[in-house]
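Q: just to be clear, the model below is a prediction. Sequence and coordinates:
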Amino acid sequence: MPTPKLQRRKVPDTPILGGDHLHHLIHRIYLARGITEFSEVEYRLKNLCRPDALNGIEVAAKIIIDAIAAKKQIVIVGDFDADGATSTALMIRGLHQMGASFINFMVPNRFEYGYGLTVELVDELEKIKAELLITVDNGISSYKGVAKAKSKGMDVIVTDHHLPPEALPPADAIVNPNCHGDEFPSKSLAGVGVAFYLLAAVRSQLMAQNWFEINQKPVPNLAHLFDLVALGTVADLVPLDGNNRIMVDAGLQLIKAKRSVPGINALFEVANVDQGAADSNSLAFYVAPRLNAAGRLEDMSIGINLLLTDDHAEAKVLAAQLNDINQQRKRIQQDMQIFADSVVDELKKKTSLPEVICLYHENWHQGVVGLLASKVKEYTHRPVIAFANENDDSIFIKGSARSIPGLHIRDVLVEIDAQQPGMITKFGGHAMAAGLTLPKDQLNTFQTAFSVAVKQHLGADTLQQIIYSDGSVDTEDLNLRMAEMLKDAGPWGQLFDQPLFDGWFVIKSKRLIGDNHCKLVLQTPDLIKQIDAIAFGFHPNQFAEEQQSTHLCYQMMVNEFRNRRTLQLKVDHILK
């Protein structure tokens, strides 16, 4: 398998305006990520983009206000991932504060209805006498479902962030920053971010009408909802542009102070993670997977109810249920990973890899194939689609696609669909991730078409995996205080990457912990410091022998053990 290439990030010579007080290492890291003024990393709520820049938001807000006044049955149509769950909970909590009395939610079970506002789901919504549907984190591709809802006399507002198809659904209002012609500055909002902005527009119109004074209700402080926005935004892996970082930072402040909803507090507790030290990593790797597990294996209603409850005891019970489901998800994924690992092991023996990797097994679980595709993509640096049966009796298979930088995976699917209409039953997604459904007997044909389409988009340089490093760290800066400063300099995330450094160390000791992790003690080349390190997913045999030098890529982390905080390096790559 080709060796990844190390590339140190370019650092402009121009200093950050107003950043004279920054530590030189933080200053260097910010510059390498395009920061030119310190105000870009101050994360003040007043710097958020204004809601009125979103097309359709004023119309959508008026429809909601009229529905509240008419006491219509409002139903939030959510999605079965963490972004969808947080979006649903946020809309319900926010609209309750704005006078909505008759509000419910419905999330399609992925195994019965599939994704989005489907025609079949509309039949269920009609049974509960829904009058206004508000989709969150979905709907932009649901033309037939929206049309059917309209034919049944329902009003429909679509809020979404996914890329739109050519034909938009016939909704009463659409709020999506990625729709053609929308001038909202941030195109990276998650579904929960779009939902938050719609609530802000509703509140603004109600305030203009003196609604809160007339009805003797307090004006809602929507900043109290940023915990949900932060969780959904980080979980959905959208780019953390400046606008998203402001919202995530505000949410993390609530979470660290334990002023978040009881459900988030309970998830931290069941994950055994220090909530007071919460950051985007703890949301992404400990909280979000437990919330996502419900939608992957069972019913996301458990997760939504967890985020809606204000009862701490109930929150603990629901969080424990999610933790159990997540353990089941891990077991299923481990079984699936065995097959995927065997494929990767075979690929590693080759000097070159195929441009694309398509995987399918009749016993795989459709709720976990996305995680599997992500893992294989990490190992191979290739676009990967993992497929599973739609259900036991279906002739269809569902695929989850994960891409690499430089390849817009949804655009590739659009091209294939245009060239071979009908082969893909349905699809949708983003640049880096997408989902699709196709007949099982079309898999080989699709794989060929996918390979041809990808070859047209990718060059050899794109297929070369590049590890972007923030360079070396002086020995004097390899300390606990620096690790704390780096943590506080975030939030870090997609396209605002957590700092990754590279350097040479002498291996003083190494030992296996768990099944496949390595604990090391590393010495700086000047022999001044010895530092603990951990390498997850690495066996000691993969490292150089003790007393030998090695070139590593690593992150600086704060390790807490028995009430003692120390610097620990997390090794991500072995270079030499």
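A: Okay, I see it.
Q: contacts, neighbours, all on C-alpha from now
A: Noted.
Q: roughly how far does residue 376 sit from residue 409?
A: 16 Å (CA to CA, to the nearest Å).
Q: tell me which element residue 512 is part of?
A: Secondary structure from DSSP states H and E places residue 512 in strand 501-513.
Q: for residue 310, same thing?
A: Here residue 310 is assigned to no helix or strand, by DSSP H and E.
Q: contacting residues for the nearest residue to it once chain neighbours are set aside?
A: Spatial nearest neighbour of residue 310, chain neighbours left out: residue 262 (6.0 Å); criterion: CA to CA, 6 or more residues apart in numbering. Contact analysis of residue 262 by CA atoms under 8 Å, 6 or more residues apart in numbering lists 306, 307, 309, 310, 311, 312, 315.
Q: and the fifth one, how many residues sit next to it?
A: So the one you mean is residue 311. 12 (other CA atoms under 10 Å).
Q: cool, and the second one?
A: In terms of burial, residue 307 registers 28 neighbours under the definition other CA under 10 Å.
Q: so it: helix, strand or coil?
A: With DSSP: H, G, I helix; E, B strand; the rest coil as the basis, residue 307 sits in helix.
Q: you'd agree residue 448 is in a strand?
A: No - assigned with three-state DSSP, residue 448 falls outside any strand and is helix.
Q: re the thing from before, which SSE is immediately downstream of the strand holding residue 512?
A: strand 517-523.
Q: how far off strand 501-513 does that following strand point, in degrees?
A: Note on geometry: by axes from the mean of the first three to the mean of the last three CA atoms, to 10 degrees, strand 517-523 and strand 501-513 are set 130 degrees apart in direction.
Q: helix or strand next in line after strand 517-523, which one?
A: Using DSSP H and E, the first helix or strand after strand 517-523 is strand 530-536.
Q: by contact count, what packs against that following strand?
A: Contacts defined by 3 or more CA pairs under 8 Å, 6 or more residues apart in numbering; DSSP states H and E place strand 530-536 against strand 517-523, strand 564-574.
Q: now do stretch 343-360: everything it contacts.
A: 1-2, 340, 376, 379-380, 382-388, 447, 450-451, 454-455, 463.
Q: select only the buried ones of those residues in ChimeraX?
A: The buried residues among the contacts of stretch 343-360 can be selected in ChimeraX (16 or more other CA atoms under 10 Å) with this line:
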select :340,376,380,382,383,384,385,386,387,388,447,450,451,454,463
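Q: list the buried residues of the lengthiest helix in the chain.
A: The residue-count maximum for a helix in the chain (DSSP state H) belongs to helix 312-348. Going by neighbour count (16+ other CA under 10 Å), the buried part of helix 312-348 is 314-316, 318-323, 325-326, 329-330, 332-333, 336-337, 340-341, 344, 347.
Q: got another one to weigh against that:
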Amino acid sequence: MQKKIVRRNIEPVQASASWAHIPEFLQRAYKARGVNTIEELEYTLSRLATTEHLKGIAAASKILADAVQHQRRILIVGDFDCDGATSTSVATLALKMMGATSVDYLVPNRFEYGYGLTPEIVEVAKAFSPDVLVTVDNGIASCEGVAAANKLGISVVVTDHHLPGNTLPDADAIVNPNQPGCEFISKSAAGVGVIFYVMSDLRRELRESLWFERTGIVEPNLASLLDLVALGTIADVVPLDANNRILVEQGIRRIRAGKARPGILALIDVAGKDYRNLAASDLGFVVGPRLNAAGRLDDMSIGIECLLCDDPLKARQIALRLDELNQERKQIEGEMKAHASVLVDELNQTNSESDNSALPWGMCLYDETWHQGVIGILASRMKEKFHRPVIAFAPADDDCVELKGSARSIAGLHIRDALDRVATRYPSLLSKFGGHSMAAGMTIAGKNYEAFAHAFDEVVREELDESNLEAVIVSDGELAVHELNVSTAEVLRKAGPWGQNFLEPVYDGVFEVVQARIVGAKHLKLLLQVEGTDLLIDGIEFNSDWVGREAELKKVKVAYRPDVNEFRGRKSLQLMVQYLEAI
């Protein structure tokens, strides 16, 4: 797909004593992302937003403090993705640190029960005989499930971050920064961030009631759980506002110091990475997928047990199992992606990847053989390839009576709001749905697929214009020749944390192609010469569109991220190519 490289509007860096220790290229990057004072880069825990304006947290803390002090049974109900797994782990570990003696967790199997606290899951929860049920990373839309728990006399505390519907569940306490009337500053908190705040306030409640003093329990340092918070926050691709950046940076510092949970260190190790050099992107692209593989193909309890495990040897065994599941997921994903490309060609009668005018603006894809646990990744891959909102569907049952869909959006379209408009306009098409601005999930009747696909495209066309469908690479400009080195790449890697809405810098430049060859059947390996100099730099583009045409590349414009390639103890600069075009 042809893309457009657009440079950020970056103001010249002004000389300042407070910024003097930061390289000019990094100053430019920070200021382009809205960082105006050096204090904003002080990612200390003292700068975290307080719980003062987090609606419902005081009520939640009182319920949980009472449960801890009276040894009541607490059941955590999580979600089957990385945010849900880390949220479940934070809640379980923190409650036990504070003296809770009966804490269990339950994660719905996506293939049997689907998402959230449903009445069916409440029925399963009965076997644990809980006095208090705590949802993490779900529950804000679980009106029927909460009602079912209420009938059984179970107290319910909902902790979530997803956008609420028109009706809130009748829970004993709801903590969600996105609920009506909540003035908490970080609306972008992940589910794991929300439960971390709840556990922090619970500690305060117990401290003030002299619980730790009376029992001799050492008041826990909950910062020891920030590695889990960082992982869940990055993996859930929530915007990295200032508060989330503090949580993530503090978690990454623990990991680099070797103080992370044994399960996280084991997942990093089996991926062949060095925890001492970990970056936020590694949590998203290395650790997160291995943990998510459990929920996609098997049971997320495997992933949670890896995170809860205190024994490094056992943690490594579980991590190896998760790595195997991730390899299996990759194979399934590859097959589904190839099939999806065929379906797109059928939708686009031009059969031209550079001219997708015949494609729906809101693209729906479905095949009865697709794996329900992998459709989210498939939707993301197809969104990246064709730059339009995509929903991938798979059967929810053997007879395809119901379909599960996973949606990924592009800038300009709030996908959950778009689904709400479809549901309002065509009430019979959507059985249920929920999600964020950029990702959502839903269930529809199989017989409604064609009608839904048409309705979704209709709504998307109303919300977007043709300019939204043009793929844009936003560049931080051109690095000077003296900045094209290993030092720059290392500084950028550790300068984040980079992530959603605080993107890692991408640069662009013109290069002569000294050599171009294909490696691993689908990746383009380049030796580039900086125009007008003798400087040679390696580059690589993964899953390149230039396979079979690499000989045509003589002079290129490249959008890239500087990275460090380490081979046999020698470090060299390598450009991670995001896009290139022949000129």
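A: Cool, the structure landed. Here the structure is a predicted model, which is why all the values come from computation and not from measurement.
Q: need the TM-score between these chains.
A: Overlay of the two chains. TM-score (TM-score structural alignment, normalised by the length of structure 1): 0.97; 574 aligned residues with a CA RMSD of 1.4 Å.
Q: sorry, back to before: average offset of the helix or strand just after the longest helix of structure 1 relative to structure 2?
A: Next along the chain after helix 312-348 of structure 1, taking DSSP H and E as the criterion, comes strand 357-360. Aligned to structure 2 and superposed, strand 357-360 of structure 1 gives a mean residue distance of 0.5 Å (mean CA distance after the TM-score superposition for structure 1).
Q: which bit of structure 2 covers whichever helix or strand comes after strand 357-360 of structure 1?
A: With elements assigned by DSSP H and E, the helix or strand that comes after strand 357-360 of structure 1 is helix 369-380. The aligned range for helix 369-380 of structure 1 in structure 2 is 375-386, by TM-score structural alignment.
Q: any buried residues in the matching stretch, and which?
A: Buried residues in stretch 375-386 of structure 2 (16+ other CA under 10 Å): 375, 376, 377, 378, 379, 380, 381, 382, 383, 384, 386.
Q: now do it: everything it contacts.
A: 1, 333, 336-337, 356, 389-394, 405-410.
Q: which of those fall within helices?
A: Using DSSP H, the contacts of stretch 375-386 of structure 2 in helices are 333, 336, 337.
Q: which of those sits closest to residue 465 of structure 2?
A: residue 337 (26.7 Å; CA to CA).
Q: so what's the aligned partner of that closest one in structure 1 up against?
A: Aligned by TM-score structural alignment, residue 337 of structure 2 pairs with residue 337 of structure 1. Residue 337 of structure 1 sits next to residue 372 when contact means CA under 8 Å, 6+ apart.
Q: can you check the one 4 residues further on too?
A: For residue 341 of structure 1, the contact set (CA under 8 Å, 6+ apart) comprises residue 376.
Q: can you list the buried residues in stretch 399-418 of structure 2?
A: Those would be 402-410, 413-418, for stretch 399-418 of structure 2 by 16+ other CA under 10 Å.
Q: after the host helix or strand of residue 243 of structure 2, which helix or strand is next?
A: Element membership of residue 243 of structure 2, judged by DSSP H and E, is helix 242-256. The helix or strand immediately downstream of helix 242-256 of structure 2 is helix 262-270, counting by DSSP H and E.
Q: post-alignment, that following helix versus structure 1, mean distance?
A: Counting by mean CA distance after the TM-score superposition for structure 1, helix 262-270 of structure 2 comes out at 0.7 Å.
Q: so that helix versus helix 242-256, what angle?
A: Using the same axes, to 10 degrees, helix 262-270 of structure 2 lies at 70 degrees relative to helix 242-256.
Q: quick one: distance of helix 262-270 of structure 2 to the chain centre.
A: 19 Å (CA atoms, centre = their mean, to the nearest Å).
Q: which is the next helix or strand following that helix?
A: Next element after helix 262-270 of structure 2 (DSSP H and E): helix 280-282.
Q: how much does that following helix stray from structure 1?
A: Looks like 1.1 Å for helix 280-282 of structure 2 (mean CA distance after the TM-score superposition for structure 1).
Q: which SS class is the nearest residue to residue 97 of structure 1 once chain neighbours are set aside?
A: Nearest residue to residue 97 of structure 1, sequence neighbours excluded (CA to CA, 6+ apart): residue 220, at 6.3 Å. In three-state terms, and counting by three-state DSSP, residue 220 of structure 1 is coil.
Q: residue 220 of structure 1: how many residues sit nearby?
A: 16.
Q: could you do residue 36 of structure 2 as well?
A: Residue 36 of structure 2, neighbours per other CA under 10 Å, totals 12.
Q: do the same with residue 48 of structure 2
A: Neighbours of residue 48 of structure 2 (other CA under 10 Å): 15.
Q: ok, it - contacts?
A: 243, 246, 247.
Q: I'd say the second one and residue 46 touch.
A: This points to residue 246 of structure 2. No - using CA atoms under 8 Å, residue 246 of structure 2 is not in contact with residue 46; the gap is 9.6 Å.
Q: the more surrounded of those two?
A: residue 246 (25 against 9).
Q: which ones are touching the residue nearest to residue 85 of structure 1 when sequence neighbours are not counted?
A: Nearest residue to residue 85 of structure 1 in three dimensions, chain neighbours excluded: residue 304, at 5.2 Å (CA to CA, 6+ apart). Neighbouring residues of residue 304 of structure 1 by CA under 8 Å, 6+ apart: 85, 86, 88, 89.
Q: assign a three-state SS to the last one, would you?
A: Three-state secondary structure (criterion: three-state DSSP) places residue 89 of structure 1 in helix.
Q: measure it to residue 333 of structure 1 for me?
A: In terms of CA to CA, residue 89 of structure 1 sits 28 Å off from residue 333 of structure 1.
Q: now swap in the second one and tell me
A: Counting by CA to CA, the gap between residue 86 of structure 1 and residue 333 of structure 1 amounts to 24 Å.
Q: of the contacts of residue 304 of structure 1, closest to residue 195 of structure 1?
A: residue 88 (8.4 Å).
Q: so who does the equivalent of that closest one over in structure 2 touch?
A: Alignment note (TM-score structural alignment): residue 88 of structure 1 maps to residue 88 of structure 2. Listed by CA under 8 Å, 6+ apart, the contact set of residue 88 of structure 2 reads 76, 77, 78, 105, 136, 304.
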